[in-house]
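[1] sequence plus the predicted model coming up.
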Amino acid sequence: MKRYLLLILAITTFISCNDDDDDYHDYHLEYTEVISADVPEEFEFGRTYRVEVTIELDDSCHFFYNQYDYFYEGTSRLIYPIVHIDDGIPCTPNIREVTFSIPVQALQTEPYIFKFYQGEDADGQDLFLTIEVPVV
């Protein structure tokens, strides 16, 4: 019985290590621009809110898997949505908008300053859609 289990384990290991995968392709991740953001007019201290963020995917090779970087910078929050882009395969034009939400719990008394990534300027500096939300 032990030999039988070892044989099954060896076969399973061999098959799982087979790298002859026709579906494999290269990809990379990059930040994408925010088109719009829907935030409450004000936050009540201690409550949790959902900030709705809309991005645009350029073609059939762009995918959004609800990934974003969320950085703290004093009272500011910098939001960078991340897209998955397939490389080395043909893409078709398929522009579409995707909206996702970010939970925000109001835990500071100062206004929140949201900075949503909107690309780079000619000098390579990040551009942002900036929205300030007071806390009451």
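    Looks like it came in fine. Numbers count the residues shown, from 1 in each chain.

[2] all contacts plus neighbour counts: C-alpha atoms, from now on.
    Will do.

[3] strands of this structure, start to end?
    Using DSSP state E, the strands found in the chain span residues 27-31, 34-38, 48-59, 62-73, 76-86, 93-105, 112-120, 126-133.

[4] residues in contact with the fourth one?
    The set of residues that contact strand 62-73 without belonging to it, under Cα atoms under 8 Å, 6 or more residues apart in numbering, is 57, 77-86, 98, 100.

[5] re earlier: just send the strands of the chain back as a markdown table, with distance to residue 8 and mean neighbour count too.
    Output for the strands of the chain, formatted as a markdown table (distance: least, Cα to Cα, whole Å; neighbours: other Cα atoms under 10 Å):
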| stretch | distance to residue 8 | mean neighbour count |
| --- | --- | --- |
| strand 27-31 | 34 | 13 |
| strand 34-38 | 50 | 17 |
| strand 48-59 | 43 | 17 |
| strand 62-73 | 36 | 14 |
| strand 76-86 | 35 | 20 |
| strand 93-105 | 44 | 13 |
| strand 112-120 | 51 | 19 |
| strand 126-133 | 54 | 15 |
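
[6] alright, now check it against this:
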Amino acid sequence: MKKVLVLFLAVLGFAGVLSSCSLDDPNVNFDAGFLPVVEVDVPEYMQAGTTYPFKLYYKRPTNCYYYNGFYTEQDGNDFKVAVSSIVLYENCMPIQEVEPEVATFEFQCPQSSFQDYTFHFYTGQDADGVDQYMDVTIPVEP
């Protein structure tokens, strides 16, 4: 999983630029993680060669989670999508906000695409630690 390595390197880079944090400080605890998606706003259908905004609504469990873009993994016309985060384990406080936060990414439907796309949006883990997804299939129309 090359993308996991890239995500890890991004975490290291982000941690290095945080004020008052040093990678040489043995007391700084951080990690990479994913934030659970609670809702998505995606197109009803797509047309080949067109770009579409995808809005993902997510919740941070504590103030120690920082949005860090998206993680995607493609297998043919199936895409796993997760909201990536950096987690700092220091003075964390639960977030009680009612409204989820939103992040948007652009998806360009390939010019030669005429098959439906299925997106698997990461929603967290079940009690056994198994990743759970919200599956959305979007048809491609001519």
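    Received it, and whenever you're ready, just let me know what you need. In this text, all values refer to a predicted model and were calculated from it rather than measured experimentally.

[7] TM-score for these two?
    Once superposed, chain against chain, the TM-score is 0.75 (TM-score structural alignment, normalised by the length of structure 1); 113 aligned residues with a Cα RMSD of 1.7 Å.

[8] picking up where we left off before, just the closest of the contacts of strand 62-73 of structure 1 to residue 122 of structure 1, please.
    Among the contacts of strand 62-73 of structure 1, residue 80 lies closest to residue 122 of structure 1 (Cα to Cα), at 18.8 Å.

[9] residue 81 of structure 2 maps to what in structure 1?
    In structure 1, the residue equivalent to residue 81 of structure 2 is residue 79, according to TM-score structural alignment.

[10] save the strands of structure 1 as TSV, and put in distance to residue 16 of structure 1 too.
    Shown next, in TSV, are these (distance: least, Cα to Cα, whole Å):
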stretch	distance to residue 16 of structure 1
strand 27-31	22
strand 34-38	40
strand 48-59	32
strand 62-73	26
strand 76-86	24
strand 93-105	35
strand 112-120	40
strand 126-133	43
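
[11] I'd like the distance between residue 88 of structure 2 and residue 34 of structure 2.
    Separation of residue 88 of structure 2 from residue 34 of structure 2 (Cα to Cα, to the nearest Å) stands at 13 Å.

[12] tell me, what residue is most central in structure 2?
    The residue lying closest to the centre of structure 2 (Cα atoms, centre = their mean) is residue 83, at 1.5 Å.

[13] which ones are touching that one?
    Residue 83 of structure 2 sits next to 34, 35, 36, 37, 56, 58, 67, 68, 69, 70, 71, 122 when contact means Cα under 8 Å, 6+ apart.

[14] which one in structure 1 is aligned with the last one?
    In the superposition onto structure 1, residue 122 of structure 2 corresponds to residue 117 when matched by TM-score structural alignment.

[15] which residues touch that match?
    Contacts of residue 117 of structure 1 (Cα under 8 Å, 6+ apart): 32, 33, 34, 78, 79, 80, 81, 126, 127, 128, 129.

[16] for those, which one is nearest residue 93 of structure 1?
    residue 32 (16.8 Å).

[17] what do we get in structure 2 for that closest one?
    Matched to structure 2 by TM-score structural alignment, residue 32 of structure 1 sits across from residue 35.

[18] its match contacts residue 124, doesn't it?
    Yes. Counting by Cα atoms under 8 Å, residue 35 of structure 2 does reach residue 124; the two are 7.2 Å apart.

[19] using TSV, please lay out the contacts of strand 62-73 of structure 1 together with distance to residue 41 of structure 1.
    Formatted as TSV, the contacts of strand 62-73 of structure 1 follow (distance: Cα to Cα, whole Å):
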residue	distance to residue 41 of structure 1
57	28
77	16
78	18
79	18
80	22
81	22
82	26
83	28
84	32
85	34
86	38
98	22
100	19
